[in-house]
Structures are given as C-alpha cells and as structure tokens.
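Peer 1: only geometry, no sequence info:
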C-alpha cells in the first residue's frame, strides 16, 4: 500500500485485498467518506489519512504491517449519497467479503471515531500477583506470577450489529480484535490469543458461507433450512441503525441459501418450500434461554421517518419486527412437518406449492418494499381474548415451554361463535387455544381470528377493512374438536 492511500475504481480488475468489518457508531457520520463530489478527488489526489476516522486509520496501519496493498472499507467503497450505488454495492456484499483474502473485524469498538486497537476494557477482577521462588534457583530474588480470570472469547459490541453479522459470516479468513483478546479464524480452525483453539471440518459451506454451494457437494434441503433457521435466530439478536436496512443486512446470506435452494422462492425472509414452518416463528418470551426477557417491538424510523412506526415487511415475516425470535426447529417439528396429514392449510392456487402471487428475492433491499401477499386455503375461527387469567388455567397445554412464562405472557383464547362439529359439541365461550402475541398488550378488545397451520399450532390474525388478514401472533390448540374435521369450511385467506 502506498504511503498516501488513493481510491481505486477497480473496473473489473482483480487483486488480493483486505476488508474491514466495524461499527460506525450510533448516528456517526465520517468527516471523510466517498461522495459524488469527492469521487474524482479521492482517486486523483488521494485520501488525507489525518482526516479519516480512527478505525479507518488503524485498518490501514494493520494492512501495511501485513503487506496488503488494497483495503475495502464501506465508507470509501460505496458512494454514500448515491442511493443507486448503495443498493448495487449492498447486493454485492457476499462477494466483497467472501472474496477478501482477510477480513479485519474491529469487534471491541462500537464507535469508529475511537478506534479498536487500544480499546480494551479492564477486567472485572484485576489479576492477582503471587510471589514465588523456583526450587534450586541460583538467584535469591523472588519472581512474580500473575493469575487472573480467563479471557472472554466474545467479539464485543460489533457482534450485535446486523451489517457486521453478515460480513463475519461471509468471510473466509478473519482476524478479530475481540472484547478482551485477538483471534484468528479460517476454514480450518479458530485460534485465540490465550492459546485455546477450535478445529473445523473444511469445505462445509453451511458453516462457511464464503464457500458457494456446488452441485458436486450434495446437501439435503432440510439441512440447508436448519442452518437458515439457526442463522436467523442469531440475526434476530442484532441491531441496525436504520431499520429499513433489514433486508440489505441479510441479502448476502440469503443469496448463498438461494443458490442451495434453487427450486424455492425467497419470500421476505421465509423460503416457500418450507413456508408453514417458516410462519411459526415467535417471540422468545416463553423461552427460558438467553435473551428471553427482551420483547419484540415495532421498528421506529430514522432520518425522514424519525420516530415513526414503520412497516418494513409483511406482518407474517419475522423481519417485520425487532427483537429475538425462536424458529420452529427441533425433532418435534421435524416429525410434524414430515407428514402432510399434520398440516391444516395449503396454497390457494395448488400449482406445485406457490403460496404468493407476488415477486420477491434477496435483491429486494430498497425501502419502501413491494407487497408480498400469501394466498392460503385454510380454516379460520373467530376468537376473543378470554377474561380468565392464564395463571388460573389448570389444563396441561401442548407448548413445551416454562409454565411460569406461559402464565406471565400467554393469553387464553375462546371461541366467539357457536362452533359445532358433527359430534354436536359446542365450543362457544370455551377455551380453544393459548395464544402469544408478537407485540405485547394487543387483542384486549379487537376482533381476533385463529388459523391453524398444523394440527397443534397456528397464527392469530386480525382482519383489515379490505378483507385481508394481518398476523398478530401464534397459538397452541387446546380444543382439538373445534379445529378438526372442517374441510368443508376451508376458505381462501390472504395474509399481508
């Protein structure tokens, strides 16, 4: 790399380069970045390093030490005031990071103005010094041994950034300036500064998204989908400054999976070949694991949409909300979805599994997003939120979650109409399901509808003025009779 860095427009030329993955910082705008008016100047006259953000300067410093002549940094690789260039380059992120010889991850810094090399937090408990003298030592002086807590392997604040999540997963070789130590990760192993390491099985693209899926490496579709659900649950823990970037920050990862699931369409974060399972995502509020106390929330806009609640995805998509989710994964769901007899709805136009008449793919990343409707043939039951407290419900429920969390967050649903089966059973006013709203404090007075996706679970919906339905949450069936044997009552439903 030359002493005075310059912007290079590659125009198809290829070379070995390093990429930087970092957090800009909340509402941080770099003093020096690529803009329409600076494009020619940065190419011709070069970049004044002293005017660069500290994280950018430190990345150049490391690149020089490692012998890299070229570095890709988003602030200079994307024209920041050109929406078309932003969209075009964002769609190439999988290749930008997947083709980089090395990705430098500034994991420990959440503000690019502060840098990341020296930004190391102090341990919660300082090291303890112990004086000792080796037996048989020729010197009479004592030595000192320092004992402290094990260094964490956590990446740091960058781990919670949606853009960085994608960049890290798409990179084949990484040096991470982590929360307390350095680490190096490649396709073979992870090596940490404290001497610990983890080895990998090389060539598995499901674990290394920088590798493109290929026809000669056969992978079962269900294995691909399992990995997708695993990654989306991790992704849901991340944050992004502009919530309308939600599809852009997942674009590169989705493209890798699209290459593997060639016969399936990507519908706003869900794969059409596994649509019903994909629709059964839910908040972690009933779950006892990490992040389960964090509720889902509606995204609020920034910039021109400052503070406004925005609709950034169809209501049925997990990308519509912010916060940690759980997907319908595990052996139980594998058993449920392996048998079509367990399913309770189908595509309206049964032409081989096309659930939506609309077009959507991973390259849809520019807000406002197009409409994506799901046309379904299913059974809908009008229900209401029961006034009976969930805590007083004595029956054993199907959901395999903490009983205490169910009492705290779930609601009881009762049938509104006199639902009657051939057996003559009446269900009006009885508890027919247990529901979990995606966003809390909903459904106290609104008309609710329940649509089964499987024999045991389904979606809570609300009806719009134009006859469409919006997702409100999920439910677990408590009264089988009211949802079974109703093939004659199946009707067309459009989810938006």
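Peer 2: Ah, there it is. All figures in this text were calculated on a predicted structure; none of them were measured in a lab.
Peer 1: Every contact and neighbour count from this point should use C-alpha atoms.
Peer 2: Fine.
Peer 1: Next, count neighbours for residue 264.
Peer 2: If you count neighbours by other C-alpha atoms under 10 Å, residue 264 ends up with 18.
Peer 1: wait, what's in contact with it?
Peer 2: 258, 271, 272, 273 (C-alpha atoms under 8 Å, 6 or more residues apart in numbering).
Peer 1: how near is the third one to residue 206?
Peer 2: Spelled out, it's residue 272. Per C-alpha to C-alpha, to the nearest Å, residue 272 is found 19 Å from residue 206.
Peer 1: How about the contacts made by the residue nearest to residue 205 when sequence neighbours are not counted?
Peer 2: Leaving aside its sequence neighbours, residue 205 sits nearest to residue 211 (C-alpha to C-alpha, 6 or more residues apart in numbering; 5.1 Å). Contact partners of residue 211, counting by C-alpha under 8 Å, 6+ apart, are 98, 172, 203, 204, 205.
Peer 1: Structure two is appended below for comparative analysis:
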C-alpha cells in the first residue's frame, strides 16, 4: 500500500499513518481491516487531516472497531494495518481512484484480513456479548471483493469467530457457515494456483459465479458497481494475459465469453434484494450491472 498505519506497541497510545514510499515508511507483513462504514465515519483521512494523521492519532480518537482490530493484530505480533478510511484520502478523488485500483494487491498481499463481520458501524467493535444474528458485512459489495482477494480472513461474527482462506473455511461451532454464500470452490477461483491451471472456459464460469453473488450485495453508492469488483477483474485479466489468452473487459463481462454472459437474468428469492434500476445511468442495458 502507498500508506499504512504503524501500530507498533512501542508507540503506546498512538498510531501513525506512514507513507510507504518515503524514507519514514515501513515494510513487512501487515493486516487489513474489512468493515462497514455504517453511513458515518467519525475518523477519516482528508486533505486537511493527512499531515495530522502522519504525526500521530491518539488511541482514544479511534472508533471501537478500529481499536479492537489493532489490539488483535498486535496480539499476533502484526505491527501494521491497512484501514481504508484512514489510508485513503477520502476527499481527494485522484487519490481515491488510484488506491481503489490497488485494492487487489493490497488485500492479496495482506498476511491477514480482520473482518468486522457483525459490526453495524465503526463504533460497534469486533466482539459480541449477546446472540445477534445479523452480519451486515456479508451483504456489502466492497467486502465481498475483499474476501475474495484476501488469502486469509478472520471473521468476528455475531455468535462466533470464523476462519476463511483459499483452501477451506471453518467456524467455532464446527458446523456449516450458512450465511457465507461463497462455497470453498468459488473462493478458490481467484487462487493463483487455480488461475494458472484453469482453462479460459473455467475461468469464465468462475467469474459468472462471482458475479452471481456480487449482484446480491448492497452498495451505498450505486455507481461503485464496477470499482467494487475491479480488483477481482484485474486478477483474472492478469492471469489470462500470463497464459497468452486475449481478454477484453466490457462493463463487467468478458469479450471471449460475451454471448454466454449476455444470457444473464434476474431472479428473486429469500436472499435477494428488491430489484430496481438506478436512478442515474451506470452501465449499458446488456450488462448485469445495469440492474
């Protein structure tokens, strides 16, 4: 990442936003935090606060979810963490576009993604004392891509902690994770080994499975429909290029399997959200992203 949060315990009650490209930057393993913004983010990096955050952020200013994630990362001897609202300049569209384009690399290279799966917002924290059933992060479009790209994800859920990686998934109760939607086979579609050994046809099938799940997710900003899945698309495009397969990405679809992908249709079941077209244009009508 271009910026990373230094959470070394030696800093005590302070964390520091570092520029990874400068001499004061730091290298080594880092964690990512996947979380719901909850409609309001009390602490974020802007043009005005960038230099302030690079001087240091006091612990008491951090939302509860951030505090819990940092404390847990420290317990694993991970001294750096990437949090989108603090590592991206939120009111700088140029920086936002640049950093969102790097999402695939950021999450794929993280040693662990800490997922605030049951947290409604930044002040909810990771840990639960009561049996809450809702796990809002599992319904967010951006979070789905983060899960797909991360080699390892530790979910702090409503009732238990759950583990998910490129090989398997499991939870404390030892049963099935029914609310996870993604099966292990679908998660593995972005595994480097799977992509290297896959045919173009199987890669296209895997993409359609991912789009199926992605289309059920919620977006706060409708026009984020393509940015929120662009990291996964870049991973697939790069794997096709490495195998010498020509690929063109068109509005969420691939040219080499364009006819098949035009056969998409809408459906409604107990998992689906009510379908309606966005009020403003975001995709051509031949694309699944238009609905």
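Peer 2: Everything's here; your move. Computed from a predicted structure; not experimentally measured.
Peer 1: coming back round to it: residue 105 of the first structure: which of the contacts of residue 211 of the first structure is nearest?
Peer 2: Checking the contacts of residue 211 of the first structure against residue 105 of the first structure by C-alpha to C-alpha gives residue 172 as the nearest, at 12.3 Å.
Peer 1: Compute the number of surrounding residues for the residue mapped onto the closest one from the second structure.
Peer 2: Under the alignment (TM-score structural alignment), residue 172 of the first structure pairs with residue 151 of the second structure. Using other C-alpha under 10 Å, the number of residues around residue 151 of the second structure comes to 22.
Peer 1: Confirm for me that residue 151 of the second structure is in contact with residue 167.
Peer 2: No: taking contacts as C-alpha atoms under 8 Å, residue 151 of the second structure lies outside contact range of residue 167: 9.2 Å.
Peer 1: where's the aligned partner of residue 188 of the second structure in the first structure relative to residue 156 of the first structure, distance?
Peer 2: Alignment note (TM-score structural alignment): residue 188 of the second structure maps to residue 207 of the first structure. Using C-alpha to C-alpha, residue 207 of the first structure is found at 21 Å from residue 156 of the first structure.
Peer 1: what does residue 168 of the first structure give?
Peer 2: For residue 168 of the first structure relative to residue 156 of the first structure (C-alpha to C-alpha), the value is 13 Å.
Peer 1: What of residue 194 of the first structure?
Peer 2: From residue 194 of the first structure to residue 156 of the first structure the distance is 17 Å (C-alpha to C-alpha).
Peer 1: And residue 147 of the first structure, by the same measure?
Peer 2: 23 Å.
Peer 1: For the most centrally placed residue in the second structure, give me its contacts.
Peer 2: The structure's the second structure has its C-alpha centroid closest to residue 146; by C-alpha atoms, centre = their mean the separation is 2.1 Å. Residue 146 of the second structure makes contact with 34, 103, 107, according to C-alpha under 8 Å, 6+ apart.
Peer 1: on that earlier part again, residue 207 and residue 156 of the first structure: who's more crowded?
Peer 2: Comparing residue 207 of the first structure with residue 156 by neighbour count (other C-alpha under 10 Å), the higher total belongs to residue 156, at 18 against 15.
Peer 1: What residue in the second structure is paired with the more buried one?
Peer 2: Matched to the second structure by TM-score structural alignment, residue 156 of the first structure sits across from residue 135.
Peer 1: ok, now residue 67 of the first structure?
Peer 2: Match for residue 67 of the first structure (TM-score structural alignment): residue 77.
Peer 1: thinking again about what came up before, out of the contacts of residue 211 of the first structure, who's the most crowded?
Peer 2: Most surrounded of the contacts of residue 211 of the first structure: other C-alpha under 10 Å gives residue 98, at 25 neighbours.
Peer 1: Quick check: the aligned residue for that one in the second structure?
Peer 2: In the second structure, residue 98 of the first structure lands on residue 108 (TM-score structural alignment).
Peer 1: re the thing from before, so which of the contacts of residue 146 of the second structure hold up in the first structure?
Peer 2: With both residues aligned by TM-score structural alignment, their matches' C-alpha atoms under 8 Å, the contacts of the contacts of residue 146 of the second structure that the first structure also has are 34, 103, 107.
Peer 1: Serialize those residues to a markdown table and add fields for neighbour count.
Peer 2: Listed next are these as a markdown table, based on neighbours: other C-alpha atoms under 10 Å:
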| residue | neighbour count |
| --- | --- |
| 34 | 25 |
| 103 | 23 |
| 107 | 28 |
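Peer 1: Show me what residue 275 of the second structure lines up with in the first structure.
Peer 2: Residue 275 of the second structure maps onto residue 296 in the first structure, by TM-score structural alignment.
Peer 1: which of the contacts of residue 264 of the first structure map to contacts in the second structure?
Peer 2: Kept across both, from the contacts of residue 264 of the first structure, using both residues aligned by TM-score structural alignment, their matches' C-alpha under 8 Å: 258, 271, 272, 273.
Peer 1: How much space separates the first one from residue 270 of the first structure?
Peer 2: According to C-alpha to C-alpha, residue 258 of the first structure and residue 270 of the first structure sit 11 Å apart.
Peer 1: Show the contacting residues for the match of residue 172 of the first structure.
Peer 2: Neighbours of residue 151 of the second structure in contact, by C-alpha under 8 Å, 6+ apart: 107, 108, 109, 110, 111, 112, 165, 166.
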